[in-house]
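Novice: below: sequence and its predicted model.
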Amino acid sequence: MNHRKLGMLVALLMGQGALAATPRDTLVVQQAAGISTLDPTATYDTFSSQVVENIYETLWTYKGASLTQMTPLLAAQLPTYTNGGRTLVVPLRQGVKFHSGNPLRCADAEYTYRRNLVTNSPESANWFVSDALLGTPKNAADDKSVTWARIRSAVKCDAQGRLVFTLAKVDPAFMTKLAHASQGVLDRNWAIKQGEWDGTEKTWRDWVGKDVSGSQLSLHPSGTGAYRLVSAKSDGVILQAFPNYWGKAPAIRNVFLQKVAELAPRQQAFLWGDADLIEAGTRANVDAQLRGRPGVVVVDGLPSASAQALFMNNKVTPSEALGSGKLDGKGIPANFFSDPDVRRAFVAAFDYGRFIREVQGGKGTPRTMLLPETFLGYSRGTQLPAYNPAEARQAFQKAWGGEVWKNGFVINANYRTGHVLGQTALEILKQNVEALNPKFRINIQVEPWSEQSVRFQKGEEILLPMGWSADYADPDNFMYTFYSSQGYFYPSNNWKDAEVDRWLDQARATIDPAARARLYRQVAERAADRNAFVLLPADQNVRVIRSNLRGVSASTYNPMRSFSFTGTFLRELSKN
């Protein structure tokens, strides 16, 4: 398409005039948020990732809908671990060009991962790559063990032009970490030309922890992906198919991502055919406004890569939230949930079926553990939690030697602003618990995430709805995060088990999938037996597309891909 024709199409699509339907070679997407960066090194959020993963490419990616199998992208073939699981030697694909016209070389990949390690910050996704390669998630400013010599030896090209990763420790999740959009390979010469880090020892310290989200590379990207950037503004992004792409030419030539903050205008544009894909809101929004309408296809029952629970804090940091701080009917002691019978009562008092009906439109599925079912190690043999008021009553009567039932309690539980799922879960639990004994009371309050994120890390939250979405498709991202006493969420529940910690450490130290799966199933059994969490049922993703769009289905949907909520790369889409 010539620039004049593209300009006319831009004017129509980005303006106010409605089209009966978007052109066959054009995709129009409307979403609530804008793009924060197009520099892979700084990419962490979904909206940026969905663009970056189509401009840039990683060494490999997930194979179809699988979360356990990979397929090469810029790697010529999938490598195998050597040196006891600490070394990966990666041959690169030949004949690949960047959008600048520069050829892909090993030096580009070497520069990419060194830049990621140098600029690594908590706001980027590079902490988990640094943890694998350098043995710490921190950068050189925060961890003095990070030196240029260590960075240089962790990532380098060998004499055959192959990329060599040398890990600080065995990390079975490393290959999935490199499939994250943030690990897309950069055009070294182009980046340096834009004024970015020159890749040398002389200047590396000037770039340690530097925020590159607004870099010149973000404004002027050059990747190897099937699409190149035409324009990026506050109200939208325009992409066009790259004519020299090494793979199959995509059927969709032009892509327009428009920022439309309000849901109603997005839905109207979708129904008119002015948008092919939209951020459609919740399942309730889809069912009420879009399902069954002409030209609309609802793709339902799609897997989720997240897990949620109600956290019961076994050791609350003393605060006013504890009320009296005693078992006197006016509050709770800080260690209230450390009694196994208290936890058992709360698990049995939650109505899982009602939650599925009222919150998930009947599409949810009970879980045995805090791990998505499609991930390695999910334990289908562990007994599912069940709503059992009689068991809950019995457990409450035994808890704390009968003092809980005799004196009652007041629990102050919080959910974050806008977390409807968490709010409803607390309301269901509150109703069922309070029905057992008039002396039981759960007060539900809302608080902004800015406050909650600080409070739960301090251990001040008592009964908290919280979840986690995968950064990368490895069970460790969930299991260690939720169950380890060294995990991110430990301060919010303070449940600790020495055997669980040992099993999780063992799973981190082996690349044997069968051994890891066995260890994770052991964790699931122990946590279920101890009633460590109130596990919330798994949700199923639902997506809406125009009926002439092809390439989105349950057989192709991968929850680890970001683009426009389709679970696919742009290059895999087409229209009738």
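Specialist: Received it, and whenever you're ready, just let me know what you need.
Novice: please count neighbours and contacts with C-alpha atoms only from this point.
Specialist: OK.
Novice: and stretch 34-49, how far out from the chain's middle?
Specialist: Put simply, stretch 34-49 sits 13 Å off its chain's centre (CA atoms, centre = their mean, to the nearest Å).
Novice: stretch 264-273 too?
Specialist: Distance of stretch 264-273 from its chain centroid, counting by CA atoms, centre = their mean, is 27 Å.
Novice: list the buried ones in it?
Specialist: Under the neighbour-count criterion of 16 or more other CA atoms under 10 Å, stretch 264-273 has 266-267, 269-273 buried.
Novice: over to stretch 376-390?
Specialist: In stretch 376-390, counting by 16+ other CA under 10 Å, buried: 376-379, 382, 385, 387, 389.
Novice: now, which of those lie within helices?
Specialist: Pro389 (DSSP state H).
Novice: what ranges do the helices span in the stretch 201-350 of the chain?
Specialist: Along the stretch 201-350 of the chain, the stretches classed as helices by DSSP state H, counting those that start in this stretch are 216-219, 263-272, 283-289, 340-349.
Novice: presented hereafter is structure B, for comparison with structure A:
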Amino acid sequence: MNKKMKLLLATSLVSLTLFSPVLAENMLRVSYTEDPKTADAQMTSDDYTLPLNIFDRLIEAETTKPGESALVPGLAEKWEISDDGLTYTFHLRQGVKFHNGAELTADDVVYTFDRMLNPATKALGTDILTFVAGSQDRLDGKADSVSGLKAVDKYTVQIQLSQPYAAFLALLASPQASIYNRAFTEAAGDKFGLTPETTNGTGPFILRDYTLNDSQTLEANDNYFRGRPKLDRLLIRVVSDSETLRMLFESDEIDVFDLDYAPTQTPYFYGSDQWKSLIRSGPRVGLYYYNINQNKKPFDDPRVRRAFQMSIDRQAILDKNFYGRGKLEDGVMPRGLTCYAAAAPIEYNPAKAKELLAEAGYPNGVEINLQQVSSWSSKWSDMNQIIQAQVAEAGFKANVVTTDEAAYLAARKAGDSDAYTQVWSADFNDPDNFFYTFFSESGSKVRAYNNNDPEVFTAVDKARGMTDPAARCKLYQDLTARIVGQDAAWVPLFSLDHSFVVQKRVKNFVVPWNGWSDMSYYKVEVE
């Protein structure tokens, strides 16, 4: 670090120190199962509590009601999209201050996204900027800047795409798109986000203490542009053991108990007279599914795939493994996702499935393999064993094949893995997050579906650039009918409810729409 950068960082740290408010006891106490390691949203792919509370984004995805969200203005108070869908112009709020007192400018936005694409950063999540013109050249080290990023003036940012992409705004609301201050972040270098002294955002809370593998303490930002949070402090404790977490909660040392971190405690809390009225639950925008690899016989025949769909009692799995806290899903889009519409129900009918197998040339049944990864949690092996027993009634002789994760991932990437069960939660609220991931030409192979349907490939690509929302949603709904019904390309299982138990003093707690446990606590209050 040169002398100029050292001086700049020192000045910024002084500003942060002077900004420190008086501590108070109006504090919310939450937990995490492991240390997030960094507050830098560009350097994590799954720990978003710190970024969602310390930083802001141009646009925010705000939970509007259980399992649903809307895109609302964030650091950008308004924006325009050109008729051809290629140019996005964002008008920043004026007077927004970073925690160190610096004012937000268009240059900070350009810097933030350029930093993500700079190969020296080694950032994760760069795919949110894939469609920005010049992004690949920057990632490949062929350019010193991103041609599609431009600060038009102090408060106006223009982003040029290489091709229309309807989900772009939704991506800009994801945690990875958190906005940083150029001067401070450059001064902090590779230490950015690792300590309170090297962390600086515009968000509702300021990082004040970071004790590795123990806790993080955040304090209210008195100068937050939306208004000061009702909370004075937010304490995030690292608690890996579910029994310890429950003990801390019941002894009033934790205010929010996330049942995702201790699912075996679900029956206890739902059956407790003390706690059941304090459960806050909402649908998780994600779904469990069973992959079918069409390159593996007998799944090259759609009748066999349909028989496999019909031979699984999905409700029994939901009830046994997840205490019935969820809803069966019949399509590619889970409830709560933009464009969601109920799909045609998948019938559970082992007798009819057996008839389909006979029609496909397997009157005496057929042998299949179910993939299992040795290092994954027991819930996956439990599901495989249940499905192994269920599909036998229809004539499927299922072998559970166990491999290590490296072998599984390599086989899947090559399109050669056996059928497997998994879960996918929305990273951003747009159908593209599901359809392109699983059923684009590239996604279908690298996730070992091999659903080689040219009409599906064409439609998935077309939908990405459509600017008419109603027509785009209709196309996705038609695609669902083709993929799940006609092609029988996978088995959607169910989406789960996301449940939290809160102390009586916690008010205005809203279950986040997304597939994570991470959320902004800006609107939460305690009495």
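Specialist: Yep, that arrived. Computed from a prediction, not measured in an experiment: that's the story for all the values here.
Novice: rewinding a little: how about CSV for the buried residues of stretch 376-390 of the first structure, with distance to Val89 of the first structure added?
Specialist: Below are these laid out as CSV (distance: CA to CA, whole Å):
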residue, distance to Val89 of the first structure
Leu376, 24
Gly377, 27
Tyr378, 30
Ser379, 33
Thr382, 39
Pro385, 45
Tyr387, 51
Pro389, 57
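Novice: pretty sure Asn181 of the second structure sits against Thr199.
Specialist: No: contact criterion CA atoms under 8 Å: Asn181 of the second structure and Thr199 do not qualify, at 10.0 Å.
Novice: between these two, who's got more neighbours?
Specialist: Using other CA atoms under 10 Å as the criterion, Asn181 of the second structure and Thr199 rank with Thr199 on top: 27 against 24.
Novice: can you pull the contacts of the more buried one?
Specialist: The contact partners of Thr199 of the second structure, by CA atoms under 8 Å, 6 or more residues apart in numbering, come to 39, 192-193, 207.
Novice: quick one: it from Pro51 of the second structure, how far?
Specialist: According to CA to CA, to the nearest Å, Thr199 of the second structure stands 10 Å off from Pro51 of the second structure.
Novice: overlap in contacts of the two?
Specialist: Listed as contacting both Thr199 of the second structure and Pro51 by CA under 8 Å, 6+ apart are Ala39.
Novice: ok, back up a step: sitting in strands, which of the buried residues of stretch 376-390 of the first structure do you find?
Specialist: Residues of those located in strands (DSSP state E): none.
Novice: out of the helices of the stretch 201-350 of the first structure, deepest packed?
Specialist: helix 340-349 (a mean of 24; mean count of other CA atoms under 10 Å).
Novice: the nearest residue to Glu110 of the first structure once chain neighbours are set aside sits in which helix or strand?
Specialist: Distances taken as CA to CA, 6 or more residues apart in numbering place Lys156 nearest to Glu110 of the first structure, at 5.6 Å, with adjacent residues excluded. Assigned by DSSP states H and E, Lys156 of the first structure belongs to strand 155-157.
Novice: the first structure: matching residues for the helix or strand Leu357 of the second structure falls within?
Specialist: Here Leu357 of the second structure sits within helix 350-359, counting by DSSP H and E. Per TM-score structural alignment, the counterpart of helix 350-359 of the second structure in the first structure is residues 389-398.
Novice: thought Arg526 of the first structure was touching Val500?
Specialist: Yes: the pair Arg526 of the first structure / Val500 is scored as a contact, 7.5 Å apart, by CA under 8 Å.
Novice: and those two? Which one has more around it.
Specialist: Val500 (23 against 16).
Novice: contact partners for the more buried one?
Specialist: Residues in contact with Val500 of the first structure (CA under 8 Å, 6+ apart) are 483-484, 522-523, 526.
Novice: quick one: map the residue nearest to Glu110 of the first structure onto the second structure.
Specialist: By TM-score structural alignment, Lys156 of the first structure lines up with Lys150.
Novice: next, the contact list for its match, please.
Specialist: 110, 157-159.
Novice: ok, those residues in the first structure: which stay?
Specialist: Shared with the first structure under both residues aligned by TM-score structural alignment, their matches' CA atoms under 8 Å, the contacts from the contacts of Lys150 of the second structure are 110, 157-159.
Novice: would you turn the residues you listed into TSV with neighbour count?
Specialist: Shown next, in TSV, are these (neighbours: other CA atoms under 10 Å):
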residue	neighbour count
Val110	22
Val157	23
Gln158	22
Ile159	21
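Novice: want to throw these into CSV with secondary structure and distance to Ile386 of the second structure?
Specialist: CSV is the format used below for these (DSSP: H, G, I helix; E, B strand; the rest coil; distance: CA to CA, whole Å):
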residue, secondary structure, distance to Ile386 of the second structure
Val110, helix, 51
Val157, strand, 53
Gln158, strand, 53
Ile159, strand, 50
